[in-house]
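In: dropping a prediction and its sequence here:
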Amino acid sequence: MIRILIADDHAIFRQGLARLIGGTPGMGLVGEAANGHEVLDGVRALSPDVLLLDLSMPGPGGVDLIKRLRKEAPGVPVLVLTVHDETELARRTIRAGAAGYLTKDGEPEDMLDAVRAVARGGNYVAQQMAARLLYDQLRPDAGAPHRVLSNREYQVFTELARGVPIATIGERLHISPKTVSTHKVRILQKLGLSGDAELIRYALRHRLVE
């Protein structure tokens, strides 16, 4: 029996996953988490065989949460299930230690196959994303400036590129608007950009946002 912990801040989505897992032979749901703190507590208390993790949740989250989980619970494979179909984000999560990366618009059977794969100690990335990751490493701009951004800076960068206001970014990432602004200054410096318009053009040119 593969024991699964679901981590997502949308209750309806968690319920759908719970029904899918509950109806699949050889799998069982051991717990749910709606924020990063509950993820950490749940992994410590339940020691699941697989953690199904959404990247965008309140509290500790994203790539930094994956890194923390790899330190605190290296035996629990993390399977990312997200709305973000972005190659650079997938690359960063895998480098942080995620065992797999799937988007929420995929087929249910693909997710179940991914759960089985990572529970066996393997890895799983959807075929299209795997091809894009390979191409991303081979293309001429593989050493592009955005690769030097920290994971937090990259989070702020993609939110800015989508046109999200600084105050809203702060709320989503649970940091102050002043901290967001500080990150923005550093991002512009590292990328050699002069303002929001250039930042958005850069993100689109490198296909870093949808």
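Out: Sure thing, it's come through.
In: alpha carbons only for contacts and neighbour counts from here, please
Out: OK.
In: looking at this protein, which helix is longest?
Out: If you go by DSSP state H, the chain has its longest helix at helix 177-191.
In: C-terminal to it, what's the next element?
Out: Next helix or strand after helix 177-191 toward the C-terminus (DSSP states H and E): helix 196-205.
In: give me the buried positions along that following helix.
Out: Across helix 196-205, burial judged by 16 or more other C-alpha atoms under 10 Å covers 199, 200, 202, 203.
In: for comparison:
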Amino acid sequence: MINLQIVDDHRMVVESLSKLINESGVATVTHAYYDLKSCREGLAKELPDVFLLDIALPDGDGVNFCAEIKKQYPELKIIMLTTYKEFNIAKRALHNGALGYILKNAESEEMLIGIEAVNRGEQFLCEEIDILLENKKNQNVIWLSNREKEILQYVADGLTTKEIADIISRTTENVRTFRRNLLIKLQARNVAELIKKGYEMKFIW
């Protein structure tokens, strides 16, 4: 039986995944974490055979965290479990040491096959990402939705999270999620770098 740990800040995702995995006969979820701080503490005490890692977390970028923990625990087998379909993010995750990259909307069977493959030390990409990586023309494409471009422009204009939320009629938590996603997509370490890259990539003017 494969020992597996999960880090994802959405409790419903964790509960659903844990149920699927625990009932599969393939693996057992031994620990679940909802942020990187508790995850670091947990990994220091016990390493799993396979580690499912979300990308957008409340206290950091899972892709950068992947590189951090692979340096500390080279034997750790990591699967990125995410909603991000962008070429650059998947490529960076694999470069940082992830063995697997699976979208959260993947079929249950594909998820379990991926866990078994990564546990054997094999690279596994869900079908959608495998096709994406094969399509070389997507290599340097970063795609932002109209809403993401709108929020990026407001950030560049100096508006606060609450001000943006009021303008677009969303909650402040929803806007924080958009801002966190923008940092990940544009590979920016802070807001200043995010704005700089936004101008360079012509997302804002």
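Out: On my side now, so go ahead. This is a predicted model, so every value here is computed, not measured.
In: quick one on the thing from earlier: so the longest helix of structure 1 versus helix 196-205, what angle?
Out: In terms of direction (axes from the mean of the first three to the mean of the last three C-alpha atoms, to 10 degrees), helix 177-191 of structure 1 departs from helix 196-205 by 60 degrees.
In: output the contacting helices and strands for helix 177-191 of structure 1.
Out: Packed against helix 177-191 of structure 1 by the contact rule (3 or more C-alpha pairs under 8 Å, 6 or more residues apart in numbering; DSSP states H and E) you find helix 151-161, helix 166-173.
In: dump the residue contacts of residue 77 of structure 1.
Out: Taking C-alpha atoms under 8 Å, 6 or more residues apart in numbering, we find residue 77 of structure 1 in contact with 49, 50, 51, 98, 99, 118, 119, 121.
In: give me the distance between the equivalent of it over in structure 2 and residue 32 of structure 2.
Out: Alignment note (TM-score structural alignment): residue 77 of structure 1 maps to residue 77 of structure 2. Distance, residue 77 of structure 2 to residue 32 of structure 2, by C-alpha to C-alpha, to the nearest Å: 16 Å.
In: grab the nearest non-local neighbour of the spatially most central residue of structure 2.
Out: Structure 2 has residue 55 as the residue nearest its centroid, 1.6 Å off, counting by C-alpha atoms, centre = their mean. Among residues not flanking residue 55 of structure 2 along the chain, residue 62 sits closest, at 4.0 Å (C-alpha to C-alpha, 6 or more residues apart in numbering).
In: neighbours of that neighbour, how many?
Out: 24 (other C-alpha atoms under 10 Å).
In: all helices of structure 1, in order?
Out: Taking DSSP H, the helices of structure 1 run over residues 11-22, 36-46, 62-72, 87-96, 108-119, 127-138, 151-161, 166-173, 177-191, 196-205.
In: closest to residue 1 of structure 1 out of those?
Out: Ranking the helices of structure 1 by proximity to residue 1 of structure 1 (C-alpha to C-alpha) places helix 108-119 first, at 10.0 Å.
In: mind listing what's buried along that closest one?
Out: So helix 108-119 of structure 1, judged by 16+ other C-alpha under 10 Å, has buried residues 111, 114, 115, 116, 117, 118, 119.
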